[in-house]
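K.L.:
My questions concern the predicted model and sequence given below.
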Amino acid sequence: MQDLTAHHVGLTVSDLDRAVAFYRDTLGLELLSRFSVGGDEFASGVGIPGASADFAHLDADGARVELVEYEPKGDESAHARLNQPGASHFGLEVEDLDAFYADLPADVPTISEPRTTESGTRICFLQDPDGHLVEVLEL
């Protein structure tokens, strides 16, 4: 088997412009590129008849975040809670979690204020405009 290397974390979003604005303007990630993909090979590759998608890649200090808006859009459903199989989140590290939290716009939903875990790590979970969970942590 060939060695695998990490490439990106992908999130399907309902409105790419809104998602890019959140990840770029609220979380400070750098927008690397935007592009569209369609055609029969793409549609069969993702298993969605007639699919096309608009993509944005952002840099999170060396980790690539891929935002994808599909056409046709899938059914909206409740997002899994963290303790349910199939739930997902990704983490971003900051030097000062309290300062980060204080600077969050008031309309950004969070699960709680920053908390210190038994391991000594400080964490805070927030949601993007589509409900994806983002863990912001301070080691």
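P.N.:
Looks like it arrived, so ask away.
K.L.:
From now on I want contacts and neighbour counts done on CA atoms only, so please keep to that.
P.N.:
Noted.
K.L.:
burial measure for F55, as a count.
P.N.:
As a burial measure, the neighbour count of F55 was computed by other Cα atoms under 10 Å and equals 21.
K.L.:
Which helix or strand contains it?
P.N.:
Remark: F55 resides in strand 52-60, with elements defined by DSSP states H and E.
K.L.:
which residues touch that strand?
P.N.:
16, 20, 23-24, 29-39, 42-43, 64-72, 92 (Cα atoms under 8 Å, 6 or more residues apart in numbering).
K.L.:
in it, what's buried?
P.N.:
Within strand 52-60, the residues that count as buried by 16 or more other Cα atoms under 10 Å are S52, A53, D54, F55, A56, H57, L58, D59, A60.
K.L.:
Next one for the comparison:
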Amino acid sequence: MATLDAHHVGITVEDLDRCVDFYRETFEFEVLDRFEVAGEAFERVTDTEAAADFVHLDAGGVRLELVRYDPPGAAPASDDLQDAGTTHLAVAVDDAGAFVADLPPEVETVSDPQTTASGTTVCFLRDPEGNLVELIET
């Protein structure tokens, strides 16, 4: 069997530029690539009648793919952690409390950092479109 490696984590967004700015400014992720995909093969593989704009960001060893479909889909994904199918991006930080304290006021935090029974300190925040981002202290 071939060796498999994860390639990227993808998040579908409505305002691509705003989300790229958020991840660049908040986490200092660098843009690796920006491109558009359209056409019959793309529509077949995604089961949509759409084109899409993509931005790939370097998230410290993980490629973060932000994608905006045109036209966008009608139903937003669930953003409640307990709902099946809910996703989030986890970002490792040295000090979650200090990181949260340095966030701009417009960044929505779900909670202050908490140390769980496993000894891990975590908290969640939301990107500009409400997608969950976990800060995990390493």
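P.N.:
That came through, no problem. Small disclaimer: the values here were computed from a predicted structure and weren't measured.
K.L.:
Can you calculate the TM-score here?
P.N.:
The TM-score (TM-score structural alignment, normalised by the length of the second structure) is 0.94; 138 aligned residues with a Cα RMSD of 1.2 Å.
K.L.:
follow-up on the earlier one: following the chain onward from the strand holding F55 of the first structure, which element is next?
P.N.:
Helices and strands here follow DSSP H and E; after strand 52-60 of the first structure, the next one along the chain is strand 63-71.
K.L.:
Give me the mean deviation of the helix or strand following that following strand from the second structure.
P.N.:
Note on strand 63-71 of the first structure: by DSSP H and E, the next helix or strand toward the C-terminus is strand 89-93. Average distance, strand 89-93 of the first structure versus aligned residues of the second structure after superposition (mean Cα distance after the TM-score superposition for the first structure): 0.8 Å.
K.L.:
Give the burial count for E28 of the second structure, as a bare number.
P.N.:
Other residues close to E28 of the second structure by other Cα under 10 Å number 14.
K.L.:
ugh, wrong one, I meant G130 of the second structure
P.N.:
Burial measure for G130 of the second structure: 12 neighbouring residues, criterion other Cα under 10 Å.
K.L.:
same question, L64 of the second structure
P.N.:
For L64 of the second structure, the number of neighbouring residues by other Cα under 10 Å comes to 23.
K.L.:
tell me the contacts of it?
P.N.:
H8, V9, G10, I11, H56, L57, D58.
K.L.:
redo that, cut-off 7 Å
P.N.:
The contact partners of L64 of the second structure, taken as Cα atoms under 7 Å, 6 or more residues apart in numbering, are H8, V9, G10, H56, L57, D58.
K.L.:
thought the third one was touching L66?
P.N.:
I take that to be G10 of the second structure. Yes: under the criterion of Cα atoms under 7 Å, G10 of the second structure is in contact with L66, at a separation of 5.8 Å.
K.L.:
Comparing the two, which residue is more hemmed in?
P.N.:
For G10 of the second structure versus L66, neighbours defined as other Cα under 10 Å are more numerous around L66 (23 against 17).
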